[in-house]
Structure formats: structure tokens, C-alpha cells
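Engineer: Please find the sequence and the predicted model below.
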Amino acid sequence: MGRKPYRKVVVGGTFDRLHLGHKALLRKAFDVGRYVYIGLTSDEMIKDKPYAEKILPYWRRLECLLKFIEINGYSNYRVIKINTAIGFADSMKDLEAIVVSEETYKGAVLVNRAREEKGLPPLKVVTIKVIKSKVGPKISSSLIRAGLIDPFGNPLTRKKNETGKRL
């Protein structure tokens, strides 16, 4: 790819059970930004998410994120633990863009509102489409945690016991 349009971009999330949607979001961030800041939600921040008790701990989510970055040969990034939806995006002057999905677009609006309140310029919003699942409108970590789909959006069939009844 030629020159990347932004010097510094931000992307954030829980990145639990790294799935195709997460990977598309991260790829887009690395495609458009020369330096990528990744806000990774802390364990404290995820307590109210669906199936929160099944969300992998921060250190494990970080490990999977770093593995994905390494496998793809990405460089020029920094992962920062965040404790709020805004994270650090309202305090870094030289950020230029935020990468979100259609579903998380409202987060970019909140970030830009917070930046405006601090006298910082708004970020350009780069949006990717939601990746469809074979059992619903999108691939989501919640559906994976619920045991309904795999990280590729394929439906999971419940295991059967010896009598043929679903467990």
C-alpha cells in the first residue's frame, strides 16, 4: 500500500476471543495509520458485558492481540490499557483518526465530544462494515462466549451425550 493517510490513529476494544470482526478493525487501523494506538479494556471495565464471567483476562487478551500483530508483521503500535470508553483518546493532541465499526460508531462520537470539551480537534472517523455471522447479523464475542458461533461466525453444534441428547 502507498502512503497511509494518517500519522497517528486509535482503535479500541475488549478484543475478547479475537474474531474476524476484530481482525478487520485492526487491519484497517494499520492500513490507514502510520502509528496505531490500541486501547485494550481493563478487566474492571468489562464486568457488565454479556457473559462477562467468560471474558478472558486482560493478560490473555493482550497476548492474543500481540500474537495477531506479530503474525501480520505490523509495527509502529502501542497497546494501552483503558478503564473508560474514552480511554486516552481525549488527551493525545496529535491523534488524527479513530477506527470503528458501524456498530461502535457512537464511541467515536463520544470521543470527539470529549476532545472538543478539552479544546482538541476532532478525530476523522474511519468506519468498517460489521462482519456478518452465519447465525445472526454479526460476529460478536458475546455469541462466541455463549457457545453459539466460532471466531469465524460459523454456528457451533452442541455436543450430544451417549444417548443422543444435546447437552
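Structural biologist: Cool, the structure landed. Numbers count the residues shown, from 1 in each chain.
Engineer: CA only for contacts and neighbour counts going forward, please
Structural biologist: OK.
Engineer: Tell me who's in contact with Ala24.
Structural biologist: Ile128 (Cα atoms under 8 Å, 6 or more residues apart in numbering).
Engineer: Which helix or which strand is home to it?
Structural biologist: Ala24 is part of helix 20-32 when elements are defined by DSSP states H and E.
Engineer: Now do the helix or strand following that helix: distance to the chain's middle.
Structural biologist: For helix 20-32, the following helix or strand on the C-terminal side (DSSP H and E) is strand 33-41. Offset of strand 33-41 from its chain centre (Cα atoms, centre = their mean, to the nearest Å): 10 Å.
Engineer: then this one, side by side with the first:
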Amino acid sequence: MEMIAAVAGTFNILHDGHKALLDRAFEVGDRVMIGLTSDRMASQGRNASVSFDVRKKELEQYLSSRDNYTIFEIDDIYGPKEIMDNVDILVVSEETLSNGEKVNEERASRGIKPLQMSVVPLVISDDG
């Protein structure tokens, strides 16, 4: 059976931590669903964000050697039900684990089995 992994984020200026999340998703999933925050959602974050289209293009460039993924826009931490209901495992960082737990709470409220979690340790970049 095909294992579907999901990972999500703003991916604002793709860095080593983002790459670690993405790489883990491809390690654990046969197919990877990548939720990319909308401009509206990204603007609510800590840092000013570049546009959705620019962030998507950066992701596609990083993933250019792969074809087993789909990038979709998200407006909240739960993602579209028609996609997320088919996911088996959620890849999160130590920093975003609480969001993964909220996703599982929401799934439980709808009678859907919880997602497995793959937690990626935080990565310290060269610039700290």
C-alpha cells in the first residue's frame, strides 16, 4: 500500500531546516503532499513573507529531481480535507509538533484515525 506523507509550512526563504523536513517526508512517504501557506496565512507569521508564487517556485527548484509530490495552498494548519483525509503520516519539526497534535485532535472529532507523526529535530543553520 502506498504511504502518503504530508508536510506544510511557509517555506519563506528555503533553508536547511525546511530541506530536512522535506527530505524526511520523501524518506517516509511514497507520495508527498506539501501544504504551502497562502499569502494571507503567511502574512500572519513572524517574518515578512515573499509571495506564494515565489515560495512555490523555490520549492519546485529544490524538488526538481523528484516527481512524486503535489504542492497545494493552505489557509490554516489543517489543510483541505479532501487531501488530508488520505494522508498517513505527518512530518513536523519539534517547533510545529503542537500543530500536528491539533490536526490529530480535529481528525478524532471527525472519527478519522490519527496521523502518524515523524518529528524532525531542529536544524541549526550556518548563520545561527
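Structural biologist: Cool, the structure landed. All values derive from a computational prediction rather than experimental measurement.
Engineer: Give me the TM-score for these two chains.
Structural biologist: Once superposed, chain against chain, the TM-score is 0.92 (TM-score structural alignment, normalised by the length of the second structure); 128 aligned residues with a Cα RMSD of 1.8 Å.
Engineer: what does Thr10 of the second structure align to in the first structure?
Structural biologist: For Thr10 of the second structure, the aligned residue in the first structure is Thr14 (criterion: TM-score structural alignment).
Engineer: mean per-residue distance, the helix holding Ala24 of the first structure to the second structure?
Structural biologist: By mean Cα distance after the TM-score superposition for the first structure, the fitted helix 20-32 of the first structure averages 0.3 Å away from its aligned residues in the second structure.
Engineer: one step back: which residue comes closest to the match of Thr10 of the second structure once chain neighbours are left out?
Structural biologist: The shortest distance from Thr14 of the first structure to any residue other than its chain neighbours is 5.0 Å, reached at Thr41 (Cα to Cα, 6 or more residues apart in numbering).
Engineer: who touches the counterpart of the one you found in the second structure in this structure?
Structural biologist: Structural alignment (TM-score structural alignment) places Thr41 of the first structure against Thr37 in the second structure. Under the criterion of Cα under 8 Å, 6+ apart, the neighbours of Thr37 of the second structure are 8-10, 52, 73-76.
Engineer: contacting residues around the match of Thr10 of the second structure?
Structural biologist: Residues counted as contacts of Thr14 of the first structure (Cα under 8 Å, 6+ apart) are 40-42, 46, 61.
Engineer: Report the secondary structure state of Arg40 of the second structure.
Structural biologist: Under DSSP: H, G, I helix; E, B strand; the rest coil, Arg40 of the second structure falls in the helix class.
Engineer: what about the residue nearest to Lys124 of the first structure when sequence neighbours are not counted, neighbour count?
Structural biologist: Leaving aside its sequence neighbours, Lys124 of the first structure sits nearest to Ala97 (Cα to Cα, 6+ apart; 4.4 Å). Neighbour count for Ala97 of the first structure, taken as other Cα atoms under 10 Å: 24.
Engineer: try Val10 of the first structure
Structural biologist: When counting by other Cα under 10 Å, one arrives at 26 neighbours for Val10 of the first structure.
Engineer: Confirm that it sits in a strand.
Structural biologist: Yes - Val10 of the first structure: assigned to a strand according to three-state DSSP.
Engineer: where's it relative to Asn112 of the first structure, distance?
Structural biologist: With distances taken as Cα to Cα, to the nearest Å, Val10 of the first structure is found 12 Å from Asn112 of the first structure.
Engineer: Filter the contacts of Thr37 of the second structure down to the buried ones.
Structural biologist: 8-10, 52, 73-74 (16 or more other Cα atoms under 10 Å).
Engineer: In helices, which of the residues you listed appear?
Structural biologist: Taking DSSP state H, the ones among those that sit in helices are Phe52.
Engineer: Alright, I will stop here.
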